[in-house]
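1. This is the structure alone, sequence omitted:
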């Protein structure tokens, strides 16, 4: 874990070294005061050398002015260092999550992942700044001070060392326990974020079903668990701080009594006695630094462990070493003995074979859960097949770079996802570098032109989170517009009109028909009116393709197809 942490310091080596050197310089200057006191009490005071004492006082003042400047450098540059490292980790984590497959997101709550990227990394910057600085400075100050103490009195130094060892042991034990508690707390924060994200996204359903009270109780249970873990942490902090406080207050008392006895018996001088009292305070300072570090350390390390836990998960789907970029593929697709399952031991397909010619429109029908959408999701490698091959224009899709492969495929789904922002920003997803002329052309083809023109801000109209300010038909047209802009050779239409009313469906159907021209189109639909014009209709059931043909052929030869068709016709009639 240390190796992974250190790599984030590498880009900021100069900043880190400057911060560390300033901290060491501060520690060294702090040690000057006990030396000065010892010299004044033993040498200058008995001889009445007032001028010399003034000179030492002036030198100490200059030293402390310099130390003040160093403290400012440490605070500012050190915090900058921590901020940069935290920022780099957050960006790396986000980039890594972007590479994860659909399966990863199927099995992880969105709120938990948001908490990992935001909250869990919040304390890492503080630890990144203070951890090396305080450990090195505290250790060097402690070791140097103890060595000086041993040169004055082995008995007093041994007494100090015993108490310091006791405090370090208590703090180390406390830290181990608090790291686990902090990870549990982060888990609770993730659960809270997941509940909030789900509740706010589904607020219309919550209110429509008057489910506010149940949601409140569910959220309250999570917050109570969080409070319980917080209390556990508070209790440990209180015990640790209490013991640390007692030992640090006991230490000066023991030194005064023991040192006073040694001074009275002339085993150490008065100056050495005063110096030892000041050195004791110097020992307490690194202990205080370590205690402060220990208070921050658990949350920082817990956050880093959570960070590494995700970073060490290899993306299920990645580019092969010999993967190549492709400029433009033709829409010829071939499935050869493909096996796939969402859950181990529950195959969706075991030996799916299928050929689709360039420019064909293929419709998939079948009961819910048969695997129609799954077939289409395997082509852009949203999920990885377990056996067999999928080829586009004779090339294994695993030999094509992911970004390049997905540029060749367009997906228009039933549940359109739009990003908060403007109409223009959402259409540009199809082609970020598109000109304004291309944007308007795509809008016209998607039959969205008149709607945009009717808005006071036109293309700059803000559509709200997930396009909440748009109707279902407008959302669908917008997704079609960005697909016109993308202009892929392969098009997947997954229940693209099933959630629309008859009028909107007719308009969207026209736009989709134009979009499909000259492309290989894979059409998934429950409404038979939308699939009758397909070149081929493939009936899918559990285990894969069972039969294909035209509508008329399947009505005569396939019982499943005929049953689905009759059920829909009966539904219309009723």
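-> Perfect, I can see it now. Source: prediction; values computed, not measured.

2. C-alpha from now on. contacts and neighbour counts both.
-> OK.

3. contacting residues for the nearest residue to residue 516 once chain neighbours are set aside?
-> What sits nearest to residue 516 in space, not counting adjacent residues and going by C-alpha to C-alpha, 6 or more residues apart in numbering, is residue 491, at 7.1 Å. Residue 491 makes contact with 409-412, 516, 519-522 under the criterion C-alpha atoms under 8 Å, 6 or more residues apart in numbering.

4. Okay, buried residues for stretch 44-63 please.
-> 44, 53, 56, 60, 63 (16 or more other C-alpha atoms under 10 Å).

5. so how far is that stretch off the chain centroid?
-> Averaging C-alpha positions (C-alpha atoms, centre = their mean, to the nearest Å) puts stretch 44-63 58 Å from its chain's average.

6. what does stretch 263-272 give?
-> With C-alpha atoms, centre = their mean, you get 61 Å for stretch 263-272.

7. end-to-end on that stretch?
-> 9 Å (C-alpha to C-alpha, to the nearest Å).

8. ditto for stretch 200-210
-> Chord length of stretch 200-210, first to last residue, is 14 Å (C-alpha to C-alpha).

9. how distant is that stretch from the center of its chain?
-> Worked out by C-alpha atoms, centre = their mean, stretch 200-210 lies 27 Å from the chain centre.

10. Stretch 118-128 too?
-> With C-alpha atoms, centre = their mean, you get 12 Å for stretch 118-128.

11. cool, stretch 348-358 as well?
-> Centroid separation for stretch 348-358 versus its chain: 36 Å, with C-alpha atoms, centre = their mean.

12. The chain: strands as residue ranges?
-> 333-343, 346-356, 361-365, 387-392, 395-396, 409-413, 490-494, 520-524, 536-541, 544-549 (DSSP state E).

13. With distance to residue 121 as new columns, can those be given to me in CSV?
-> Converted to CSV, those look like this (distance: least, C-alpha to C-alpha, whole Å):
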stretch, distance to residue 121
strand 333-343, 32
strand 346-356, 37
strand 361-365, 45
strand 387-392, 39
strand 395-396, 40
strand 409-413, 35
strand 490-494, 38
strand 520-524, 42
strand 536-541, 46
strand 544-549, 45
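
14. A further structure is provided below for comparison with the first:
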């Protein structure tokens, strides 16, 4: 019931449209119920008259009434089919919007544990049937109940014993439907899960298509897809077997309704308790009665498809973000960039701490480098400052304010990040640079590009700043993408800068351009550099060596080289490798 209550909440913005749709459904049902009554009146009271003129007059009057009724029915049907579906489509769009907005709120830890293809399946495939359910669900139920109740009332007035038998058969049909309804709910949920798995394989393969082709592993990926595709096919087959038993069973019971009317009607006619005209009317009402039964049968499948999709929607919406603003969180105004770690401990799993009791003070405007072996927690150190992950113990402050007391939007606006793996959105170069400041002017974008040493390259392109970069920036080189990402941060102009191995994947020439850009970017900002090439951080104000055991060494390049410890060993090893 809670699930249905939340589903019906999406009707609230469209109450007027919903009630207009229900009113049209009421008119539709009334017209269908009145037709057999008119036929009965004609058979029992008009056609038996001897005066042809009176018969003709009745026929013309009733014909005009029927024509008016069916014209009204036409407009009601048009409204239901068009605006009713539009209402359902709007509700589906609202659900998809809510799901997408909730995705934006979820923390990195959620995405660490969920495949992108599966998440896309929830926002696309799972909501396909919602629109039809939102439109046809209440409408079909309303029309069906009106026709069934109206038909039974009229049928009772014609013959009580036959109608009681019809009620018994209908109750058996209802029990049969409820039994298979539960079966279909389970099988449709399995369908959703399996198609999500197929989408996950497709997304993974297409995202890494260059790796697939470079290793000539097309057959491997095809085998993975085939496995998921076959599992989805198996659940589809199971669902169709279930549907087959469901529909054929209901068809059998409908046949029993006709058989009961024919047999009992014939018996009552033979005893003089029933006449042929009443049997004709009774059969007409059986048709009207069976039409909503068919609707309910079809609605059951539609209901389960839509409900399983809505259930998977709720599974995401009911996932609370790990990291949210406190009620009394504040904006950080004109931050200077003074960062302090106090007894900070963090682990991705409860049993394994990546950082343990870290105590560090980074004064505003200083350039600090993090070095150390892989797995030591360098990227993690930087990820917990903007609260991409929540620390287990201790506190991190910026200008003396605990980051947990700062609004997330304000906190992250104060921090610029340049990563090793640059992500460019599908669109133009201009749009990608402007991502750092949505309301930036063209002059500001160009100035940011110049400071990132990418303006001249952009101007050489045929479409300049309007050049399409391709999916994930595939049309640009690594160095070009990196400089665009740096231009984005120049445009953002944050007081705190994090450089996460921003040059480690570049060639020497690109690195030289990027390094110049990064030095320009780092001026007058608190800068934390995760360095792979140690030669690039020799001029850092302070270098910290971070290992699995915490911060083992601190100092500038000269001081650490004199210590002849971990840093000196790493530097000499790298220098020897370069030689």
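-> Noted; the coordinates are in hand. None of the values given here were measured: they were computed from a predicted structure.

15. what's the TM-score here?
-> Comparison of the two superposed chains (TM-score structural alignment, normalised by the length of the first structure) gives a TM-score of 0.97, and 573 aligned residues with a C-alpha RMSD of 1.3 Å.

16. hey, where'd the helices end up in the stretch 451-574 of the first structure?
-> 472-486, 502-516, 551-557, 559-573 (DSSP state H, counting those that start in this stretch).

17. Looking at the ones you listed, which one is packed in the most?
-> Highest mean neighbour count among the helices of the stretch 451-574 of the first structure (mean count of other C-alpha atoms under 10 Å): helix 472-486, with a mean of 24.

18. The counterpart of residue 335 of the first structure in the second structure: what's it in contact with?
-> For residue 335 of the first structure, the aligned position in the second structure is occupied by residue 341, per TM-score structural alignment. Neighbouring residues of residue 341 of the second structure by C-alpha under 8 Å, 6+ apart: 358-361, 394-397.

19. before we move on, what about residue 240 of the second structure?
-> Applying C-alpha under 8 Å, 6+ apart to residue 240 of the second structure gives no contacts.

20. thinking again about what came up before, output the buried residues of stretch 44-63 of the first structure as JSON lines; include the columns distance to residue 149 of the first structure.
-> Shown next, in JSON lines, are the buried residues of stretch 44-63 of the first structure (distance: C-alpha to C-alpha, whole Å):
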{"residue": "44", "distance to residue 149 of the first structure": "22"}
{"residue": "53", "distance to residue 149 of the first structure": "24"}
{"residue": "56", "distance to residue 149 of the first structure": "22"}
{"residue": "60", "distance to residue 149 of the first structure": "21"}
{"residue": "63", "distance to residue 149 of the first structure": "23"}
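
21. measure the match of residue 335 of the first structure to residue 368 of the second structure for me?
-> Counting by C-alpha to C-alpha - residue 341 of the second structure and residue 368 of the second structure are separated by 14 Å.

22. swap in residue 219 of the second structure?
-> 47 Å.

23. Then residue 268 of the second structure?
-> 99 Å.

24. Please name the nearest non-neighbouring residue to the spatially most central residue of the second structure.
-> Centroid-nearest residue in the second structure, with C-alpha atoms, centre = their mean: residue 123, separated by 2.7 Å. Of all residues beyond its chain neighbours, the one nearest residue 123 of the second structure is residue 96 (5.9 Å), with distances taken as C-alpha to C-alpha, 6+ apart.

25. which of the residues in stretch 68-85 of the second structure are buried?
-> For stretch 68-85 of the second structure, by 16+ other C-alpha under 10 Å, it's 69-70, 72-73, 76-77, 79-80, 83-85.

26. returning to what we had before: what residue of the first structure takes the place of the residue nearest to residue 123 of the second structure?
-> Applying TM-score structural alignment, one finds that residue 96 of the second structure aligns to residue 90 in the first structure.

27. Run a quick neighbour tally on residue 12 of the second structure.
-> Residue 12 of the second structure: 11 surrounding residues under other C-alpha atoms under 10 Å.

28. again, but for residue 91 of the first structure
-> Neighbours around residue 91 of the first structure, by other C-alpha under 10 Å: 13.

29. How about residue 325 of the second structure?
-> Neighbour count for residue 325 of the second structure, taken as other C-alpha under 10 Å: 13.

30. Apart from its neighbours in sequence, what residue is nearest the alignment partner in the first structure of it?
-> Correspondence of residue 325 of the second structure to the first structure, assessed by TM-score structural alignment: residue 319. Leaving aside its chain neighbours, residue 319 of the first structure sits nearest to residue 401 (5.5 Å; criterion: C-alpha to C-alpha, 6+ apart).

31. got it, and residue 520 of the second structure?
-> residue 451 (7.3 Å).

32. what about the equivalent of that neighbour over in the first structure, how many neighbours?
-> In the first structure, residue 451 of the second structure lines up with residue 445, judged by TM-score structural alignment. As a burial measure, residue 445 of the first structure scores 19 neighbours (other C-alpha under 10 Å).
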